[in-house]
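Novice: Quick one, fold the following:
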Amino acid sequence: MVQHLTRANPEQKHSFGIFLKQWRNQRGFSQLDLAVSSQVSQRHISFLESGRAKPSREMVLQLATVLEVPLRQQNLMLTAAGFAPIHTEMDLAAPEMASVRKAIDFMLRQQEPYPALVVDRYWNLILANDAATRLLTTFIQPDQLQNRFCRDGKINLMRAVFHPLGLRPFIVDWEELSAHLLQRVHREAISAKRSSEGTAEDE
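Specialist: Coordinates of the predicted model:
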């Protein structure tokens, strides 16, 4: 087994250990499960969580990969362990994202004739296929989409759904859908808050 062990002061509070334990629990891993999957000893996992050991940069990324930690939270784990973030966010229009944009465009086309949308973490509309565009403009005038439901120059899908002059009057199962969306937004808001604090979200 490969070990990356650096001794730390046992009295030192290490936020990385708290972060690691929460993600491990969230993913349903025991310390032994994580140790086996990460090819380290269970003792090392225990030391990392308690703050008795400080992880190397490679170990942070190895554990985060095994636990399927999202990239944004991986950056927070690195920061908590004393390392610089390595994952950067890019606009889909950036040249470096050309292959990603091509793949997304392909998936949107494949969903036709059914509506498909791409939104950011704030539910701002980034991309839509033709079916989704037709759906939105059938019930909401294009000028109203821009004037009533835009946030930072982007159409906000949640505003468009919940606004009384938006999609809301045309949704048959409104109570069921709105309850589901509100629960989801609530979970995402809690997740965003915990992520900013360096803790894992509940699912």
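
Novice: contacts and neighbour counts: CA atoms only from here.
Specialist: Fine.

Novice: what's the longest helix in the chain?
Specialist: In the chain, taking DSSP state H as the definition, the longest helix is helix 174-197.

Novice: List the buried residues in it.
Specialist: By 16 or more other C-alpha atoms under 10 Å, the buried positions in helix 174-197 come out as 178, 185, 188, 191-192, 195.

Novice: For residue 202, state which of the residues you listed is nearest.
Specialist: Of all the buried residues of helix 174-197, residue 202 sits closest to residue 191, with 7.2 Å by C-alpha to C-alpha.

Novice: Spit out the contact partners of the residue found closest to that closest one once you drop the neighbours it is linked to in the chain.
Specialist: Excluding its sequence neighbours, the residue lying closest to residue 191 (C-alpha to C-alpha, 6 or more residues apart in numbering) is residue 201, at 4.7 Å. The contact partners of residue 201, by C-alpha atoms under 8 Å, 6 or more residues apart in numbering, come to 26, 190-192, 194-195.

Novice: Could you rerun that using 10 Å?
Specialist: The neighbourhood of residue 201, defined by C-alpha atoms under 10 Å, 6 or more residues apart in numbering, consists of 22-23, 26, 187-195.

Novice: so can I have JSON lines of the buried residues of helix 174-197 showing distance to residue 155?
Specialist: Below are those laid out as JSON lines (distance: C-alpha to C-alpha, whole Å):
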{"residue": "178", "distance to residue 155": "19"}
{"residue": "185", "distance to residue 155": "17"}
{"residue": "188", "distance to residue 155": "19"}
{"residue": "191", "distance to residue 155": "23"}
{"residue": "192", "distance to residue 155": "21"}
{"residue": "195", "distance to residue 155": "25"}
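
Novice: Before we compare anything, build this one as well:
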Amino acid sequence: MLKRWRAARKLSQLELALAAGVSQRHVSFLEVGRAQPSRDMVIQLANALSLPLREQNSLLGAAGFAPVYGETSLDDPSMGPIRQALDMLLRHQDPFPATVADRAWNLLQGNAAMHRLLALAGDAEAMWARVCPEGPRNVFKLTLHPEGMRPYIANWTDVAAELMLRTRREADATGHAALHALLDEVSAYPGVRSEWQVAQWARDPSPVLPVTLSKDGLELRLFTMISTFGTPQDITTDELRVESYFPADPHSEQVLRDMARTQALTA
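Specialist: Next up, the predicted model:
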């Protein structure tokens, strides 16, 4: 597991050793099982590799130690400050869309602007029912499904390729079962290319994703960014993904602001 994560991070044994403050020889012995790490050493290596909390627990488990981080439901009273922070983020992003999803792209929250954006495609509830007839609403499926937002994304090929790259890399690096199941399902959609189904380690995912929406002569040029919590101490918080959409030109910005103004006047 240590070697797999080191490869995923594109680190040599020497680079990992320097980052963790240990000898290259010790890293080599750990990878081949000739040395048994202490609990502190596992945590030290996990931090050097910038592992997500779930994977830190897995690394500890593989070494024979109990997990360090818990996984608390977002509905738990102790998560109140997190929910409040998410509510504020979504509210302040309006009139521009934003969503909160878990690691497997399951939708947890969306702001009013996101609901307005989906409504451009028609009956959003019917679209969700077609895309996710069973299980939670999933943003990844909504984007790639032929009966979801796909017909309205003018640069869908580029968007789909980038999303598949990001998700495949994370799934292969972590072994996360839900991500692999999601990719297996989406890979069967018509138009999803076979080359997108292999992790491409030669290039890194783009920090922003341009998305152009087109419907009945209206064109919106947007770009999206994904934010995460910087210092999480719980797996649930660590796996939250806030995706924020921003206008890529003045016309798109004005359209989104006008949509918000119209909704406010008719409320």
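
Novice: The closest residue to residue 244 of the second structure other than its chain neighbours: how many residues sit nearby?
Specialist: Excluding its sequence neighbours, the residue lying closest to residue 244 of the second structure (C-alpha to C-alpha, 6+ apart) is residue 98, at 4.4 Å. Around residue 98 of the second structure there are 26 other residues, counting by other C-alpha atoms under 10 Å.

Novice: got it, and the one 3 residues further on?
Specialist: By the other C-alpha under 10 Å criterion, the neighbourhood of residue 101 of the second structure contains 20 residues.

Novice: What are the boundaries of the helices in the first structure?
Specialist: For the first structure, the helices defined by DSSP H cover 15-26, 31-38, 42-50, 57-66, 71-80, 98-110, 130-139, 142-148, 157-162, 174-197.

Novice: Among the buried residues of helix 174-197 of the first structure, find me the one that's closest to residue 56 of the first structure.
Specialist: Nearest to residue 56 of the first structure among the buried residues of helix 174-197 of the first structure: residue 195, at 21.3 Å, using C-alpha to C-alpha.

Novice: residues in contact with that closest one?
Specialist: 19, 72-74, 76-77, 189, 201.

Novice: can you pick the most crowded of these?
Specialist: Neighbour max across those (other C-alpha under 10 Å) = residue 77, 28 neighbours.

Novice: quick one: what's aligned to that residue in the second structure?
Specialist: Aligning on TM-score structural alignment places residue 77 of the first structure opposite residue 59 in the second structure.

Novice: ok, its match - contacts?
Specialist: The neighbours of residue 59 of the second structure, taking C-alpha under 10 Å, 6+ apart as the test, are 1-2, 5, 39, 42-43, 45-46, 51, 53, 65-67.

Novice: Repeat the analysis, applying 8 Å as the threshold.
Specialist: Going by C-alpha under 8 Å, 6+ apart, residue 59 of the second structure touches 1-2, 42, 46.

Novice: Export these as CSV, with columns for distance to residue 222 of the second structure.
Specialist: Compiled in CSV, these are given as follows (distance: C-alpha to C-alpha, whole Å):
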residue, distance to residue 222 of the second structure
1, 39
2, 39
42, 42
46, 36
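
Novice: of the residues you listed, closest to residue 34 of the second structure?
Specialist: Proximity of the contacts of residue 59 of the second structure to residue 34 of the second structure was ranked by C-alpha to C-alpha; the top entry is residue 2 with 13.1 Å.

Novice: Tell me how many other residues surround the equivalent of the closest one over in the first structure.
Specialist: Alignment note: residue 2 of the second structure maps to residue 20 in the first structure; criterion TM-score structural alignment. By the criterion of other C-alpha under 10 Å, residue 20 of the first structure has 24 neighbours.

Novice: Residue 20 of the first structure: what's it in contact with?
Specialist: Residue 20 of the first structure touches 49, 77, counting by C-alpha under 8 Å, 6+ apart.

Novice: Run through the residues that contact the nearest residue to residue 67 of the second structure once chain neighbours are set aside.
Specialist: Once flanking residues are discounted, residue 67 of the second structure sits nearest to residue 57: 4.6 Å by C-alpha to C-alpha, 6+ apart. If you count contacts by C-alpha under 8 Å, 6+ apart, residue 57 of the second structure has them with 66-69.

Novice: I'd like those residues laid out as CSV, including neighbour count.
Specialist: Below are the contacts of residue 57 of the second structure laid out as CSV (neighbours: other C-alpha atoms under 10 Å):
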residue, neighbour count
66, 13
67, 15
68, 15
69, 15
